[in-house]
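K.L.:
Sequence first, predicted model second:
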Amino acid sequence: MITEEDIPVIAVDGPSGSGKGTVCRLLARELGWNLLDSGAMYRLVGLAARNHGVRLDNHAALDVLAGHLDVQFRPGEDTAEARVILEGEDVSQLLRTEEVGALASEVAAVPAVRASLLRRQRAFKIRPGLVADGRDMGTVVFPEAQFKVFLTASADERARRRYKQLKDKGEAVSLPRLVADIEARDRRDTERSVAPLRAAPDAVTVDTTGMGIQEVFELLMAEVKERGML
């Protein structure tokens, strides 16, 4: 009989722009496992707060929003992507904006919100396995994960990646502003009192500066095979 403890988990943590989101989608698709994008949950709470006029210093109201999110994740046309429906509206593209990302970083520092979302995140651990993408997957949410990864890259590299993404979408953006925003988000994520961004002691750390996404994916898949997780 397969118990919950037998369900394999790959926990991938790292700062914004390190490539973990794309790599996690590729891993989940290759393995046929479930995918948890924990960052999307915090972005959804931040977006819901903005939509309902809830101040980010109103922790009680944020806790209520986190506990009652009306959200659905649906397959997109691209199997590596997913559509996110919040209160009946497709917010998939809106979730990836810099504004919502900044809201998510602030919301994630609220202990009550983290506690409300923790149970939802752990519920993603179902057969045949889970690839979890976030900032505290290996340290807090899935400390029992069989394979923990910490992806990182320089702030300049991560800003250049984001700059290219936004330019490809036709958005006007300033590279120096992106660098400043990423550095500010890094400080918030690493200095918060609850579940700060850090590598788990037993995580494999990969600096993706100068690496292509396929190269990172193949490196991690080789480790998955080496650990006998297939």
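P.N.:
Cool, got the structure.
K.L.:
Only C-alpha atoms from now on, for both contacts and neighbour counts.
P.N.:
Fine.
K.L.:
Shouldn't Ala11 be within a helix?
P.N.:
No - checked against DSSP: H, G, I helix; E, B strand; the rest coil, Ala11 lies outside a helix; its state is strand.
K.L.:
For the residue lying closest to Gly67 once chain neighbours are set aside, grab the count of nearby residues.
P.N.:
Using CA to CA, 6 or more residues apart in numbering and skipping the chain neighbours, the partner closest in space to Gly67 is Ser116 (5.6 Å). A count of neighbours around Ser116, defined by other CA atoms under 10 Å, yields 17.
K.L.:
what about versus this one:
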Amino acid sequence: MPKIVIAIDGYSSCGKSTTAKQVAARLGYAYIDTGAMYRSVSLFFSQHHVALTNPKAILDALQQIHITFNHNARTGRNETCLNGLNVEEEIRKMYISNIVSEVSAIPEVRYAMVAQQQKMGRKRGVVMDGRDIGTQVFPDAELKIFMTADPTIRAQRRQIELLERGEMLGLDAILENLLKRDYIDSNRSEGPLRKAHDAIELDTSFMTLDEQVDWVIQLADEKIASLHRKGHFNPQDA
């Protein structure tokens, strides 16, 4: 059967990553968390005191950053590794959330990460979520989803995630952070957050995770079946 690229874009805390992981698992595809890549860059910049206004320091730092993804068989979770070190828990903390949109808006950072992402998905058979996957990273993706949700509901979901990690923050502070990130992500010059013209919108405000995953899987199955009927096969499937 032909393999496709599934691009899932949208706002923070809409369920993109969790949905993408489960869709990839059910299809037997690779999952690439582009948000974790930008968070890892943000962590490296924070740890090494890289000035976001210094292009040379940024380029030098990017040369030292190597990001990989591992599947932990014991926990069943995907883990993000920065230069060989598991940083999955650290990059999800609020201090990283407070800087990641600013870091990811830097053109040099986006060029470096987009190149890595395109290389990862070159052979198809991937589910990739982020902000500009369907518009810039893989404009030729066979299936594009744009996820959105009510901002207050998104903030409530984020609050629950933080509590599960031992961080206690008020709903107003989380909502303010999300809205700030929305503005930066949507207004940056390089790879802004926007819905691709051929993306299908999914409002997850009142959907369960299972409903979200089933919805995307149905669309993927229909797209794969359509390509199969037309005789579109990937070279690696031959």
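P.N.:
Okay, I see it. Quantities reported herein were computed from a predicted structural model and do not represent experimental measurements.
K.L.:
Can you pull the TM-score for these?
P.N.:
Here the TM-score for the pair of chains, by TM-score structural alignment, normalised by the length of structure 1, is 0.91; 225 aligned residues with a CA RMSD of 1.8 Å.
K.L.:
Which residue of structure 2 sits opposite the residue nearest to Gly67 of structure 1 in the alignment?
P.N.:
With TM-score structural alignment defining the correspondence, Ser116 of structure 1 maps onto Ala112 in structure 2.
K.L.:
Surely its match is in a helix?
P.N.:
Yes - residue state for Ala112 of structure 2 (three-state DSSP) corresponds to a helix.
K.L.:
Distance-wise, check it relative to Ile106 of structure 2.
P.N.:
Remark: distance between Ala112 of structure 2 and Ile106 of structure 2 (CA to CA, to the nearest Å) = 10 Å.
K.L.:
Between these two, which contacts overlap?
P.N.:
Residues touching both Ala112 of structure 2 and Ile106 (CA atoms under 8 Å, 6 or more residues apart in numbering): there are none.
K.L.:
Report whether the expected contact of the match of Ser116 of structure 1 with Gln63 is present.
P.N.:
No - counting by CA atoms under 8 Å, Ala112 of structure 2 stays clear of Gln63, with 9.2 Å between them.
K.L.:
how about the residue nearest to Gly67 of structure 1, what does it touch?
P.N.:
Under the criterion of CA under 8 Å, 6+ apart, the neighbours of Ser116 of structure 1 are Asp63, Ala66, Gly67.
K.L.:
looking at it, the last one is touching Arg119, isn't it?
P.N.:
No - taking CA under 8 Å as the definition, Gly67 of structure 1 is not a contact partner of Arg119, at 9.9 Å.
K.L.:
distance between the ends of stretch 120-134 of structure 2?
P.N.:
From its first residue to its last, stretch 120-134 of structure 2 covers 15 Å (CA to CA).
K.L.:
buried residues in that stretch?
P.N.:
By neighbour count, and taking 16 or more other CA atoms under 10 Å as the criterion, the buried residues in stretch 120-134 of structure 2 are Gly121, Arg124, Gly125, Val126, Val127, Met128, Asp129, Gly130, Arg131, Asp132, Ile133, Gly134.
K.L.:
same thing with stretch 42-54 of structure 1?
P.N.:
For stretch 42-54 of structure 1, a neighbour-count test (16+ other CA under 10 Å) marks Tyr42, Arg43, Leu44, Val45, Gly46, Leu47, Ala48, Ala49, Val54 as buried.
K.L.:
What lines up with the first one in structure 2?
P.N.:
Think Tyr42 of structure 1. In structure 2, the residue paired with Tyr42 of structure 1 according to TM-score structural alignment is Tyr38.
K.L.:
what's near enough to touch its match?
P.N.:
Contacts for Tyr38 of structure 2 were tallied using CA under 8 Å, 6+ apart; they are Val100, Val103, Ser104, Met113.
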